[in-house]
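# Quick one: sequence plus predicted model below, questions after.
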Amino acid sequence: MRSIFSILLLSLFASGLMAQLDRSTPPEAGPAPQINIGEYEKFTLKNGLRVFVVEDHKLPMVAYNLTLDIDPVFEGEAAGYVSLAGDLMRSGTTNRNKAEIDESIDFIGATLNTHSKGIYGRSLKKHNATLLELMSDVLMNPTFPQEELEKSLKQMETGIQAEKNEPSAIANNIASVLRYGKDDPYGEVVSEENLANITTGHLKTYHQTYFRPNAAYLVIVGDISVKEAKKQAKKYFGDWEKAEVPGHTYSQWPTYEAPKVAIANRDGANQSTIMVTHTLPLTPGHPNAIKASVMNQILGGGSFNTRLFQNLREDKGYTYGAYSRLSTDKRIGYFSASAQVRTSVTDSALNEILYEMERMQTELVPAEDLELIKNMMTGSFSRSLEDPQTIANFALNIERYDLPADYYRTYLEKVAAVTAEDVMAMAKEYLNPEQAIILAVGEADKIEEVMRGFSPASEVTRYDYYGHEVSGAVAVSDITAEEVIERYLNAIGGPEAIETIQDVTTTATAAIQGMELKMVTRQKAPNKLLVETMMGNNVVSKQVFDGAKGKVTSPMGEQELEGEMLEQMKEGSAIIAETNFLKEGYSIELQGVETIDNRECYKIIVTRPSGNESTAYYAVADGLKYREVSSTPQGNMVTNIKDYKEVEGFMFPQAISQSVGPQNFEVTIDSIEINTGMEDAVFEN
């Protein structure tokens, strides 16, 4: 057998076939694969609704996707109403309430979703009539019930509170404002004040103005013929009344002659979220769009082989991932490159991003790298053709963006034709590090100086979550940290009166991920504490400290506290925490005055005997505490303190919101009782 293998090897060498296995020279790229894009039919109703039909008889399902083709709307003082109008369309009509709509959709196992620019429905073919009746009712007759609006507004406000502690959300808001300006639809950031201005009138006006058939496309995909689709479209959408839909003009977005360097603060952060971004004039279907996409895929488009990923993660170890995005748009596109890195390498990581952007402009991409990315794009595009919805989207894009009829049929040919010279040309055309926005969100006091190095004028501007320009903590010399704490104690009732508080019972309600929990907190001077959390009438967790020993009881069992955890419970057991801040073992440092939610506050760093640090903000105007930032195993916890009211001569907050990572908790204080004669036995453990 061995001799046979030897003969075969000699034959391979003699014939030259063995040379073909030499992997030192990459094979030449073959021709672009032939693709078969499914057909579609289109027609227009008398009211102007343009309909596209893609037949797919593999499954007895049909999907209906209606999309508006309208200009972006600037919302102004009521920013947020456009998305709410879309979300609440299916919350009730003149014929059905929300419960009836939900029940009908569930009964037939269908899907029905609405958004600010359209509506989507999908069901088994045998349920088409029921789905379309519901879909057309929701589309043409929404009532936007006040109670549903109030629920959604509360959810949006809760979402804002959570995002204020999320660095990527802060970075995206600031980037949008700096790319487009606050007076542009793309640059608006929704605030709590905006939400308070929204009425059902805003929602109804938006719907009546923009949801018109002559500004819409209806895409039908599935087990249906063109004849059936025409019949359905006429029956369920033919009576939809057309009307003139306004267009809009916009101010020119900002331009920068030099890099615009921006930072935002997130107290206690041990990472920085960094971004390099700028606008670019690239519309969908532009002759350069495919070549520019190849360029971006090489730079940082999402795979492990991109230059940003290889540089910042594999080579430098700065981050788990670094990516870039190139987005086309009918008005104005944008480029961004981003990562999350350790605070200590904020400037180094940004330098590497800028280096890779510039390298794309000055060095030709090696043939192997280019072919790898083109092969990936070819595979992704080919796989997408397995979904008939892709064909429908192609038809819609050709119509909306006035693309050549063969744009997608020749897509792979265009990808295959991209050269290294094309990639360099696209980088020179669409990457602009010299006029980019260079942004970092993190511990602002630690990164501000290194960020100055990216500005020729050494200028760094601070922004808050909303994209408002703010100052950092401004040093003050007319007050000390001790005096700030004394002002707070006086503001809530005065030191002498506080000493008369022997016990406090606080009952609160917390909304957590749709669940409602009741919390009862009992405190007794000087340092006894009991916190019980209940769901219904059942206690689900209990924390108790009797002044010396502490214990936590939860569904996981009981845990006697010791060491650092016991010390932390002891430090948190005082009825008024600030009464301890001036005592031995505590250290307080005034960092200056900083703007927090449009309120000037003294920023105090508190170091406890355990070594744990927290940051507290006390208003310059009234002395009350409005925010505290502390560290937890799950990440930084931001506590916003709101709605102070007098209770038996003392000022207590009536609402608290807490954010830990992506989680947000809204707490409403239901009652506060003072000096009820609480017994020590309450705290036995």
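Done, it's in.

# From now on I want contacts and neighbour counts done on CA atoms only, so please keep to that.
Noted.

# Name the residues that touch stretch 416-427?
Defining contact as C-alpha atoms under 8 Å, 6 or more residues apart in numbering, one finds that stretch 416-427 is touched by 31-32, 288, 291-292, 294-295, 357, 360-367, 370, 374.

# buried stuff in that stretch?
Neighbour counts over stretch 416-427 (16 or more other C-alpha atoms under 10 Å) mark 416, 418, 419, 420, 422, 423, 424, 425, 426, 427 as buried.

# Next, give me the two most distant ones among those residues.
Farthest pair in the buried residues of stretch 416-427 (C-alpha to C-alpha) is 416 and 427. Separation: 18.1 Å.

# still on that earlier bit, just the buried members of the contacts of stretch 416-427?
Using 16+ other C-alpha under 10 Å, the buried ones in these are 32, 288, 291-292, 294-295, 357, 360-361, 364-365, 370, 374.

# If we only consider those, which is nearest to residue 395?
Among those, residue 288 lies closest to residue 395 (C-alpha to C-alpha), at 20.3 Å.

# Would you mind measuring from that closest one to residue 566?
Distance, residue 288 to residue 566, using C-alpha to C-alpha, to the nearest Å: 63 Å.

# Please apply the same query to residue 188.
Residue 188 is 46 Å from residue 566, where distance means C-alpha to C-alpha.

# centroid residue for this protein?
residue 169 (4.9 Å; C-alpha atoms, centre = their mean).

# which stretch of helix or strand covers that residue?
Under the criterion of DSSP states H and E, residue 169 resides in helix 167-180.

# before we go on, here's another structure to hold up against the first:
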Amino acid sequence: GAGHSTLELAGFLSIQVVTKPAMAGGLSFKEVEEKVRASIAEFETRGVTQEDLDITKTQVLRATYSQLNSIDSKSGVLGHFSMMKGDGYGLQNEIDRYNEVTAEDVLSVYNKYIKGRKAVILRVEREAKKDDDDDTPKSVNPHANDPKKTEAQYEGLVYNAPKQDYITPSVPAANAFKLPDFYTEKFDNGLKLIGTQSSESPLVYFYIDMEGGHLLESDKKVSTGTAMMTASMMGEGTEKLTTEQFSRELEKLGSSISFNSGTMNSSIFVSSLSKNVDATLALLKDALFQPRFDAADFKRIKEQTIEGLKSQKSNPSVMANKAWSKIMYEGTILSDYYYGDFKSINKIGLDDVKSFYKTYYSPNVSTLVVSGDISKEDALSKLSFLKEWENTNVVVSAVPELKMPSKTVIYLVDKPYASQSTIYAGHPGPKFDYKGDYFKSGVMNYTLGGAFNSRLNLKLREDKGWTYGARSGFSGNKQYGVYRFSGEIKKEATDSAVQVLMEEVIKFSNTGITQEELDFTKSSITLSEALDYETPFDKLNFLNSIIENDLPKDYTMQQAAMIKGMSVADINAVAKAQLKPDNMVIIVVGHAYKVRDGLNNLGYGKIKEITVD
């Protein structure tokens, strides 16, 4: 891909290429550079067509509208233009500025700034496996050891700290936020629909959530990773359009259609300018009902998936997630990471993907969310084609009850020469509810690990300086729930961080919250809730939660009333019931040689060293 960034003094064009190493059948560095330079030369020969210009201008228009959806992004745009131009921001002026660009303008910029120019080329390859235990940082800067010299213009400068002369605003009263109006519908084939209209920007979003995903791979006839690969193939064109043609049509419209799959579901996300909804939904219809399933596309997707598995081996967060799944969800389908492994992915053929699509893509386990600049009447009319979606009566198997660990155990995954350790720690928790144990646990955890000024973050980040951020939280759905802490910790402090984490959890479980902390929690949670429904995309997420969990229209009012009425004793009772410091699974991904001894000395018995694929 290519991109252009502008700063105060200059801009720069960047081109990024990702390829397999030459030794694994990919391109050599020389071949990559030759192809990039050939592409640049082709740009000059081919020129810029009117279609190219139209696509670019449509993409810019969509991005311009998108960045003005929230208060935060609006303030950022206004501040940036005020600083850089000094004359404020005008939306129509910005749109006109791009619409006036011609093909001649583009080629003029190419000739002035790109053609014949030198480039900085950064080459990054997978590091060869080391045989020794040398984790000393190595600089790739050729000037790293040059003597430091102070330029004359900086000599004698004195820093004068600015005076902060401002008045701290008063905190407004925390009142419950009233949900935006929404409508619901159910088609005869079982598809449930929920939507809301928002006309601040001419954008429309659609989200189809199909329950199942990895859970449908519990039948051993379906290899782990099939759901994910099926979703990947669904976005590769239609019976009428190749992958390239499908992508090109979406680019012309300034629209996007993406298929995804994870642990609990498969999904489709669609975004469109409101004026292009009809054409976008026509492409969605063909993609959903007549996917291409081309053999060459499948081969490429499978190769990319396998390369992704290789990359995951160097990603400590993915390694920690895999280890967490392996231990926390032992005895369930969830213990296998949804992405699959080399063995399971290699088993999957194109016919397996076709079978998964035909069997499990069904409206009876699906919900459709609509948000943006479209009325209920128009939405129902334009989406009526989904009534033709065949119901295959999918049944999603229930996840067995998660087993509470009998004691706290530390598991170590070796990530040689890692400069920091990724730490997960937690235990099973309550399933999702909007006013029971799950909800109350979330309120309780806000002080412990849910906010920036929570006890865990203040202790590990502000006090100790061991991390950029540490959080804990309860997450859950209809099937299961967990409590989990996560943080990236400086390697040398790995064992100390685990010790501090456990001390804070034990302390909170035993002595609970203060009145001052509870007052802050009540105010912060209630006041911040308004931003949860601000943009059309935010509304999409909360509407999906409403229809997925069958929540009442006044559930936010009920929650606000509960929070307002909670006492210190109430919070402390929840903490004592829901925090299980004696039954924790602690996952550490880090340099085993450096952190092993410290972890073994924490008093939780001999650590268990495990591997992940």
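Cool, got the structure. Treat the numbers as computed from the prediction; the structure is a model and nothing was measured.

# Superposed, what's their TM-score?
Overlay of the two chains. TM-score (TM-score structural alignment, normalised by the length of the second structure): 0.67; 438 aligned residues with a C-alpha RMSD of 2.6 Å.

# Which of residue 188 and residue 566 of the first structure has more residues huddled nearby?
Taking other C-alpha atoms under 10 Å, residue 188 of the first structure and residue 566 do not tie; residue 188 has more neighbours (23 against 18).

# In contact with the more buried one, which residues?
By C-alpha under 8 Å, 6+ apart, the contact list for residue 188 of the first structure reads 74, 75, 76, 79, 176, 177, 181, 182.

# how about the nearest residue to the last one, chain neighbours excluded?
When you say that, I think you mean residue 182 of the first structure. Nearest non-adjacent residue to residue 182 of the first structure, counting by C-alpha to C-alpha, 6 or more residues apart in numbering: residue 188, 5.4 Å away.

# Please pull up the equivalent of residue 314 of the second structure in the first structure.
Using TM-score structural alignment as the criterion, residue 314 of the second structure maps onto residue 165 of the first structure.

# That match touches residue 266, doesn't it?
Yes - under the criterion of C-alpha atoms under 8 Å, residue 165 of the first structure makes contact with residue 266 at 7.2 Å.

# Confirm residue 305 of the first structure sits in a helix?
No - counting by DSSP: H, G, I helix; E, B strand; the rest coil, residue 305 of the first structure is not found in a helix; it is coil.

# distance between the ends of stretch 381-395 of the second structure?
The first and last residues of stretch 381-395 of the second structure sit 29 Å apart, counting by C-alpha to C-alpha.

# Now that stretch: buried residues?
For stretch 381-395 of the second structure, a neighbour-count test (16+ other C-alpha under 10 Å) marks 383, 386, 389, 391, 394 as buried.

# sorry, back to before: show only the entries of the contacts of stretch 416-427 of the first structure found in helices.
291, 292, 294, 295, 357, 360, 361, 362, 367, 370, 374 (DSSP state H).

# Go through those residues and name the one nearest residue 323 of the first structure.
Using C-alpha to C-alpha, those come closest to residue 323 of the first structure at residue 357, 11.9 Å.

# The closest one maps to what in the second structure?
Aligning on TM-score structural alignment places residue 357 of the first structure opposite residue 505 in the second structure.

# wait, what's in contact with its match?
Counting by C-alpha under 8 Å, 6+ apart, residue 505 of the second structure has contacts 448, 579, 581.

# I figured the last one was touching residue 499, is that so?
No - if you go by C-alpha under 8 Å, residue 581 of the second structure and residue 499 don't touch, sitting 11.5 Å apart.

# neighbour count winner among the two?
residue 581 (20 against 14).

# Look up the closest residue to the more buried one, ignoring the ones flanking it.
That would be residue 506: by C-alpha to C-alpha, 6+ apart, it lies 6.0 Å from residue 581 of the second structure.

# what about the one you found, how many neighbours?
Using other C-alpha under 10 Å, residue 506 of the second structure is surrounded by 18 other residues.

# Equivalent analysis for residue 182 of the first structure, please.
Residue 182 of the first structure has 20 nearby residues by other C-alpha under 10 Å.

# So it, which state does it fall into?
Quick answer, by three-state DSSP: residue 182 of the first structure is coil.

# Across to the first structure, which of the contacts of residue 505 of the second structure hold up?
Retained in the first structure: 448, 579, 581, out of the contacts of residue 505 of the second structure (criterion both residues aligned by TM-score structural alignment, their matches' C-alpha atoms under 8 Å).

# Alignment lookup: the last one to the first structure.
Residue 581 of the second structure is assigned residue 433 in the first structure as its aligned equivalent, the criterion being TM-score structural alignment.

# one step back: mind putting the kept ones among the contacts of residue 505 of the second structure in TSV, distance to residue 91 of the second structure and secondary structure included?
Below are these laid out as TSV (distance: C-alpha to C-alpha, whole Å; DSSP: H, G, I helix; E, B strand; the rest coil):
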residue	distance to residue 91 of the second structure	secondary structure
448	43	helix
579	50	coil
581	54	helix
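
# which of the residues you listed lies closest to residue 377 of the second structure?
Among those, residue 448 lies closest to residue 377 of the second structure (C-alpha to C-alpha), at 45.9 Å.

# so who does that closest one touch?
Taking C-alpha under 8 Å, 6+ apart, we find residue 448 of the second structure in contact with 454, 455, 456, 472, 505, 508.

# from what I can see the fourth one touches residue 444, true?
No - taking C-alpha under 8 Å as the contact criterion, residue 472 of the second structure and residue 444 are not neighbours in contact, 11.1 Å apart.
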